[in-house]
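Student: coords below, sequence missing:
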């Protein structure tokens, strides 16, 4: 009898472990985040696909300012089609040290047709506080291609005005991390859930002690961390490897009204409901009647009169189908497919079911 009970308990634990997720996949750690950087620069070496002076005068001004810094005098009439003004963006990960490199994205801000083959000149990259945190420079990798004939007809594949430079920026300044200054650590749940927050608290306390973690709400869990930096790193490494049983996500139906995409979770259920589905087809035909006067009638004139016919008819006979109580996603989709419902019909049916109180799910329209 004891062996049987042990086997049952063991199977239950295996079932829980199979659905457990790493803590790192469920939360974001306060103080450990990336920071956005942006800069303004010039891309040179383009084969006639750069900015036009008449449309982007700031490109010529930037070239003139750069030449003045190197002691090269110019009369201000700079017309270089192999130069493009660009914005340079990057994401600076937490705890990056000076000398390390990060990837950058280069985008045209003028009327350049392509950045292919270009080289980004040295560009300082600033954060929100106005300080320079990295310096970017290097050869661009552009995946897009654009070809155009003399008549203006052409073809464009992907985006030739956007490129990347892997490791193209060198970090010059470290962003202070709040992780090393606080005695406590705040874990922010990516998907708010009281069940998940409570399970995280139990998992941490089960390994490190009964009072190390405290669930504040459905979004945050407070954890005590060591003050010693070496111990803190070891503590965080163990914390990341914890397996936590995540709570079941809420039943949600997402409707993208722009593309007609409908996504339903597998736990979407319905109460008993009857749905009538039918399509109407509106046919409108236009024709013109020409009335001409008799021959040799000087006062007569030709008159064109339009004639319109509008007819409405049912394209398919009306379908009525019954959804039993507790119907799952598979049954809902099968029932809707059986009546030939299109994506637009599906969105209308789901909205009507929600208003009727038969849809046990959140309805989100994006």
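Tutor: Arrived safely, thanks for sending. These figures come from a predicted structure and were not determined experimentally.

Student: CA only for contacts and neighbour counts going forward, please
Tutor: OK.

Student: residues in contact with the top helix by length along the chain?
Tutor: If you go by DSSP state H, the chain has its longest helix at helix 2-19. For helix 2-19, contacts defined as C-alpha atoms under 8 Å, 6 or more residues apart in numbering pick out 243, 245-246.

Student: and that helix, how far out from the chain's middle?
Tutor: Computed by C-alpha atoms, centre = their mean, to the nearest Å, the chain-centroid distance of helix 2-19 equals 40 Å.

Student: okay, pairing it with this:
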């Protein structure tokens, strides 16, 4: 075992292969995860920016005060300086009792601002309904809200959300299967059979054949040391192994809202000819106005009497078609050639999407077209 560890350390000191990534950047260890916590609480000490006569907040204050040994009715309370809030936090892996957590506090009622407020003791629950933390403290609010008597208001950032750095303490430890199982399971961030095989080979090269087994395209099972005290050191060496991930699948991603188009480096186009042009039709409406006249013959000659104006519609239709620009893709065209050819015709993002969609329908685009 000592010889294998020395060999592993020696391998880690070798020059890094180009484009190789650490295993910790490509995968995560099964069981090592964060847990979301949530709780309902009350913020007090606000300067008139609270929920007012909200029934939810008044009921919460009544319940809170009654637990302190006082008898009070919701009709006797006013929540102008208090607000009902939801408190959220993330419980990191391996955190122990007494450690501090950062919490985020958000209003759920009609409170205008949490500036200057204090969160009262709030239990933080996990998905199983158990209490894993207790939050309390003064809020730090990065927003500002001001309202005048005439109804005018000014809001900077979001004053209804605040943070309490280290405002919660851990009350319960989440058990992890890291030390109990015979194997350590690595989950790739991006499922890929070639990358999974490369990870297995890299681990076997470092710790010996048969150490790792690729279960599928996203998971690799690694035999862990039998001694639990050696697992942390083993994981430290494991996550620093360098692996060259396989190239991602050929994919074109289009953001329909922003017009952003991202083309992967492995996109190829089979032989195809593309013609792209535009037709513009412009219709102009106008009116010709002529002054009408009536000619009356009398003893003194002809007399011209002005009449009603005559309005004649005048419509002009102009059709302009830009010359269609054609370009040809040769076999196995790469990303750079594809972009250069499309840019040469001055295509806009919408034109680019239309061209790529047409190429896919024709079977010439060797990539997956995704619209987000």
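Tutor: Right, received. Where do you want to start? Since the model is a prediction, treat every value here as computed from it, not as a measurement.

Student: quick revisit: can I get the contacts of helix 2-19 of structure 1 in JSON lines with distance to residue 262 of structure 1 and secondary structure?
Tutor: Output for these, formatted as JSON lines (distance: C-alpha to C-alpha, whole Å; DSSP: H, G, I helix; E, B strand; the rest coil):
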{"residue": "243", "distance to residue 262 of structure 1": "32", "secondary structure": "strand"}
{"residue": "245", "distance to residue 262 of structure 1": "28", "secondary structure": "strand"}
{"residue": "246", "distance to residue 262 of structure 1": "25", "secondary structure": "coil"}
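
Student: Enumerate every residue touching the nearest residue to residue 148 of structure 1 once chain neighbours are set aside.
Tutor: Computed as C-alpha to C-alpha, 6 or more residues apart in numbering, the closest residue to residue 148 of structure 1 that is not its neighbour in sequence is residue 154, at 3.8 Å. For residue 154 of structure 1, the contact set (C-alpha under 8 Å, 6+ apart) comprises 146-148.

Student: just the strands in the stretch 251-372 of structure 2 please.
Tutor: Here the stretch 251-372 of structure 2 has its strands, by DSSP state E, counting those that start in this stretch, at 251-254, 261-263, 268-269, 272-276, 279-290, 293-298, 301-306, 310-321, 325-329, 365-366, 368-371.

Student: Residue 80 of structure 2 is nearest to which of these?
Tutor: strand 368-371 (47.3 Å; C-alpha to C-alpha).

Student: whereabouts in structure 1 does the closest one align?
Tutor: Counting by TM-score structural alignment, strand 368-371 of structure 2 lines up with residues 362-365 of structure 1.

Student: And that stretch, how far out from the chain middle?
Tutor: For stretch 362-365 of structure 1, the distance to the chain centre is 18 Å (C-alpha atoms, centre = their mean).

Student: How about the secondary structure of residue 75 of structure 2?
Tutor: Remark: residue 75 of structure 2 carries the secondary structure label helix [criterion: DSSP: H, G, I helix; E, B strand; the rest coil].

Student: Kindly tell me how buried it is, as a neighbour count.
Tutor: Residue 75 of structure 2 is flanked by 11 other residues according to other C-alpha atoms under 10 Å.

Student: now residue 222 of structure 2
Tutor: 20.

Student: Residue 184 is in contact with that one, correct?
Tutor: Yes - counting by C-alpha atoms under 8 Å, residue 184 is a contact partner of residue 222 of structure 2 at 5.1 Å.

Student: What segments of structure 1 are helices?
Tutor: Going by DSSP H, structure 1 shows helices at 2-19, 23-26, 57-69, 194-208, 229-240, 329-338, 343-355.

Student: I would like the residues contacting the last one, please.
Tutor: Surrounding helix 343-355 of structure 1, the residues in contact under the criterion C-alpha under 8 Å, 6+ apart are 255, 260-262, 273, 275, 336, 359-360, 363.

Student: and what of the shortest one?
Tutor: Where contact means C-alpha under 8 Å, 6+ apart, the residues beyond helix 23-26 of structure 1 that reach it are 189-191, 200, 239-244, 246.

Student: cutoff 6 Å now
Tutor: Contacting residues not belonging to helix 23-26 of structure 1 are listed as 189-190, 240, 242-243 [C-alpha atoms under 6 Å, 6 or more residues apart in numbering].

Student: nearest to residue 83 of structure 1, of the residues you listed?
Tutor: Once C-alpha to C-alpha is applied, the member of the contacts of helix 23-26 of structure 1 that ends up nearest residue 83 of structure 1 is residue 190, at 43.3 Å.

Student: ok, that closest one touching residue 27?
Tutor: Yes - if you go by C-alpha atoms under 6 Å, residue 190 of structure 1 and residue 27 touch, sitting 5.3 Å apart.
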